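# Pasting the sequence and the predicted model now:
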Amino acid sequence: MQLICRFNKGDQLVPQRFEEGYTPATEFHLTVGQTYAVHAMALWESGLVTLLVDDTGRPGWQPVELFTVADHRVPADWEFDMGEPTDMVKAIWGYSALIQDPDHHDALSELKPAALEIFWSEVQRRTADEPVSD
């Protein structure tokens, strides 16, 4: 799955996002017009977010309303889970470690080294599995 960045400023967000701490002045490390690979998706209380590598070179959860879909295909090996009704994360789907390890989501959001190692290993594995185009 790939997304094309349409916006990179908080003034394009839906109002529910401001409850997460974003403001209309928030600037995302994304380039308008650039295509980004999606590594996972989650439904938070405030809406759908996607896990991608932003222009800083680090993974992060980005509000989906900043993008349009460029490639609709979802990896066949993604897994899915749902949170409890009181959880901020209502549903999540993506690579196995994200689903099987309940602490991985938060550790990755906090850019903890062990979580980053798992993430980059997954990115490398997926990149190696992609067919080479002619």
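Received, thanks. Numbering: from 1, shown residues only.
# hey, let's count contacts and neighbours off CA atoms from now on
Noted.
# May I have the residues that are in contact with the residue positioned nearest the centre of the chain?
Compute the mean C-alpha point of the chain, and by C-alpha atoms, centre = their mean the closest residue is residue 51, 1.2 Å away. Neighbouring residues of residue 51 by C-alpha atoms under 8 Å, 6 or more residues apart in numbering: 38-41, 59-62.
# Included below, for side-by-side comparison, is a second structure:
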Amino acid sequence: MGEVDQTNYSPLSVGENYVVYALLFIFDRVDFLVRAPDQPPFWVPSCLFRLVDARIPAGWEFCITQTRPDYKCLFDAFKISHVMGYPLLVNEYEHYVGIVERDPVEVLRFMGDELEHISD
């Protein structure tokens, strides 16, 4: 997915805690959708983290990419088999792409969804 040995995962900091907003499954690898303060969310390999709370948040949904015409290209191009997370991410492919590409409109939708779940 475009990573190399020199891939920089700034602005993450060692020793900090981050909320995981979604999971992405690629063969034997899992990536976390996280965000650092004042940054849009981005995908990071889970091997860079130590999981401190393994509970799955209420309201998360699951997408099997091979069975969804709009998400199937993720499997075909990157072998992403499943996406699990907040409903907007797993039900609106345009939102998923917007998060990956850091589209300002989709990042704002993410932020609105994030604030809504924090207040629940």
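Good, I have the coordinates. Computed from a predicted structure; not experimentally measured.
# still on that earlier bit, buried subset of the contacts of residue 51 of the first structure?
38-41, 59-62 (16 or more other C-alpha atoms under 10 Å).
# Name the pair among these with the greatest separation in space.
Maximum pairwise distance among these (C-alpha to C-alpha): 12.3 Å, between 41 and 59.
# which stretch of helix or strand covers the counterpart of residue 89 of the second structure in the first structure?
Matched across to the first structure, residue 89 of the second structure falls on residue 98, judged by TM-score structural alignment. In this assignment (DSSP states H and E), residue 98 of the first structure forms part of helix 96-100.
# what's the longest helix in the second structure?
The single longest helix within the second structure, with elements called by DSSP state H, is helix 104-118.
# List the buried residues in stretch 19-37 of the second structure.
Those would be 20-26, 30-36, for stretch 19-37 of the second structure by 16+ other C-alpha under 10 Å.
# Dump these into JSON lines; add distance to residue 98 of the second structure and secondary structure as well.
Formatted as JSON lines, these follow (distance: C-alpha to C-alpha, whole Å; DSSP: H, G, I helix; E, B strand; the rest coil):
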{"residue": "20", "distance to residue 98 of the second structure": "18", "secondary structure": "coil"}
{"residue": "21", "distance to residue 98 of the second structure": "15", "secondary structure": "coil"}
{"residue": "22", "distance to residue 98 of the second structure": "15", "secondary structure": "strand"}
{"residue": "23", "distance to residue 98 of the second structure": "16", "secondary structure": "strand"}
{"residue": "24", "distance to residue 98 of the second structure": "15", "secondary structure": "strand"}
{"residue": "25", "distance to residue 98 of the second structure": "19", "secondary structure": "strand"}
{"residue": "26", "distance to residue 98 of the second structure": "20", "secondary structure": "strand"}
{"residue": "30", "distance to residue 98 of the second structure": "20", "secondary structure": "strand"}
{"residue": "31", "distance to residue 98 of the second structure": "17", "secondary structure": "strand"}
{"residue": "32", "distance to residue 98 of the second structure": "16", "secondary structure": "strand"}
{"residue": "33", "distance to residue 98 of the second structure": "13", "secondary structure": "strand"}
{"residue": "34", "distance to residue 98 of the second structure": "15", "secondary structure": "strand"}
{"residue": "35", "distance to residue 98 of the second structure": "15", "secondary structure": "coil"}
{"residue": "36", "distance to residue 98 of the second structure": "18", "secondary structure": "coil"}
